[in-house]
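Asks: Take a look and give me a structure for this.
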Amino acid sequence: MTEFVLVAGAWLGSWAWDEVVPELRAAGHGTHPLTLSGLADKQGVPAGQQTHVQDIVDEVERHDLRDVILVGHSYSGIPTGQAAERIGDRLARVVFVDSNVPTDGESFVSGWPDGRAMMEASIAGNGGFWAPLTAADCEGQGLTAEQIARIVGGSTPHPGATLTEPAVLARPLGELPATYIKCLLDGDKPNDDVAKLLTSEHWRLVEMDTGHWPMFSQPRELARILLDAAAE
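Replies: The predicted structure is shown next:
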């Protein structure tokens, strides 16, 4: 039995996986959808990026999970990628869902060369948080009006320190067994960092013909890809 630890991206909590979890459980696997500190039902908890890494590691260690697949979506690929190397032989695979990936010494906003100052100013002007999603942010991503309403209605401000603190990696990320899921409505090619990692023999690319939030737009298809990852 594989144990899936599911970590949604910025602004979201464990609830984002509600339509994926039943598919994984029906196949006989363990599921651990996780809300990161400072978000959703954990609002008010101070959090930096390393807090989020520790949230994931703690979930694995607290439940003494083995044969773990860590799943990180969007922003959460950064803490998930760091946690993957820290759980040692408990890790079976890490799956990045249309996500950022960590680079040692770099932060989430490091990847925004033209917008970093604007992003940091936005966080400072919003009390130290990244403002939640709007419906306009979700347009063109293969979502129904109802799905957009769910995402926007459930979004909470995202702790800014998690976006500006640097990642810490002890070894190259390309050494970890990984699947990268590229959602084609959010760009038809992975970014340069991901493309380089995909040259590793340990990484493989899977494409989905949907937008950036496949746990809402195509939950069954996403679950099937996760189950394929468990079979590798």
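Asks: For the rest of this, base every contact and every neighbour count on C-alpha atoms.
Replies: Fine.
Asks: Excluding covalently adjacent residues, which one is nearest to residue 131?
Replies: Once flanking residues are discounted, residue 131 sits nearest to residue 157: 5.1 Å by C-alpha to C-alpha, 6 or more residues apart in numbering.
Asks: wait, doesn't that neighbour sit right on residue 42?
Replies: No: judged on C-alpha atoms under 8 Å, residue 157 makes no contact with residue 42 at a distance of 11.2 Å.
Asks: which of the two has more neighbours?
Replies: residue 157 (21 against 12; other C-alpha atoms under 10 Å).
Asks: Pretty sure residue 78 sits against residue 102.
Replies: Yes: applying C-alpha under 8 Å as the test, residue 78 and residue 102 come out as touching, 4.4 Å apart.
Asks: These two: which has the busier surroundings?
Replies: residue 78 (30 against 24).
Asks: one more, for comparison:
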Amino acid sequence: MANYVLVAGAWLGAWVWDEVGAELRAAGHGVHPVTLSGLAERRGEPAGQQTHVADVVSAVERLDLRDVVLVGHSYSGIPVGQAAERIGDRLTGVVFVDANVPVDGESFADQGAEPAALVAAIAANGGFWAPMPAAEFAEQGLTTEQIDRIVAGATPHPGSSLTEPAVLERPLAALPATYVKCLLDWPEPPPVVVELVAGGGWRLVELDTGHWPMVSQPVELARVLARV
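Replies: The predicted structure is shown next:
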């Protein structure tokens, strides 16, 4: 059985993995959801991107986990991808759930369509990326109740984690990785992931749901993770 370290994307904490975690535990796996610094119950803690990398690494080392599957959703794919190469032989696999992936020297903002606009929005909001309103979650396979749950649990995201560049020591192709693409969000994974899948090093899995599958399709997502 594996130990799953689950890390949510921007604005969210460990709570968003409750249903996925229950499914994995029922299958006999260890489940260790992580709230990144500055978010949810850790709101107010200083946090840059490398702080978030350290959050993931320290969770693995503090709990002395082996056979680790790191799971990063959305933004957290960037710190999770960096943490994966820093935990050595504890790692069994990495799953990027509709996620950004780290590119050496690039930030989360750099990977967006309008990096300058994101940086300006963060500056205008006191150094934080404001959570999205409920209307932005439409057409993502979520019920009204599920949207309300996400919006109620969201907290402003520390802006420095979005503008700090990633640091990689090895090529992404060296990671034993699976990429989960959620088709309602956008049908294609990022170009770097397309190349990695085409090269045979990464596996691509598609889910017919939106960007928050841990809420919209927790059972289906848990099954994908269990197969890793």
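Asks: Superpose the two chains and report the TM-score.
Replies: TM-score of the superposed chains, computed with TM-score structural alignment, normalised by the length of the second structure, equals 0.99; 228 aligned residues with a C-alpha RMSD of 0.7 Å.
Asks: before we move on, the earlier item: give me the common contacts of residue 78 and residue 102 of the first structure.
Replies: Listed as contacting both residue 78 of the first structure and residue 102 by C-alpha atoms under 8 Å, 6 or more residues apart in numbering are 108, 167.
Asks: which residue ranges form the helices in the second structure?
Replies: Shown for the second structure, the helices assigned by DSSP state H span residues 18-26, 49-62, 77-84, 115-124, 144-153, 160-163, 191-198, 213-216, 218-227.
Asks: among those helices, which is the most enclosed?
Replies: helix 77-84 (a mean of 27; mean count of other C-alpha atoms under 10 Å).
Asks: any idea how far residue 39 of the second structure lies from residue 154 of the second structure?
Replies: Residue 39 of the second structure sits 8 Å away from residue 154 of the second structure, taking C-alpha to C-alpha, to the nearest Å as the criterion.
Asks: got it, and residue 23 of the second structure?
Replies: From residue 23 of the second structure over to residue 154 of the second structure (counting by C-alpha to C-alpha), the distance is 23 Å.
Asks: dump the residue contacts of the residue nearest to residue 131 of the first structure.
Replies: So residue 157 of the first structure contacts 11, 39, 129-132 (C-alpha under 8 Å, 6+ apart).
Asks: can I get those residues in TSV with neighbour count and distance to residue 176 of the first structure?
Replies: Supplementary listing: the contacts of residue 157 of the first structure in TSV, determined by neighbours: other C-alpha atoms under 10 Å; distance: C-alpha to C-alpha, whole Å:
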residue	neighbour count	distance to residue 176 of the first structure
11	23	27
39	22	28
129	21	31
130	24	30
131	19	33
132	17	32
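Asks: Can you lay out those as JSON lines showing distance to residue 18 of the first structure?
Replies: Formatted as JSON lines, the contacts of residue 157 of the first structure follow (distance: C-alpha to C-alpha, whole Å):
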{"residue": "11", "distance to residue 18 of the first structure": "16"}
{"residue": "39", "distance to residue 18 of the first structure": "16"}
{"residue": "129", "distance to residue 18 of the first structure": "25"}
{"residue": "130", "distance to residue 18 of the first structure": "24"}
{"residue": "131", "distance to residue 18 of the first structure": "23"}
{"residue": "132", "distance to residue 18 of the first structure": "20"}
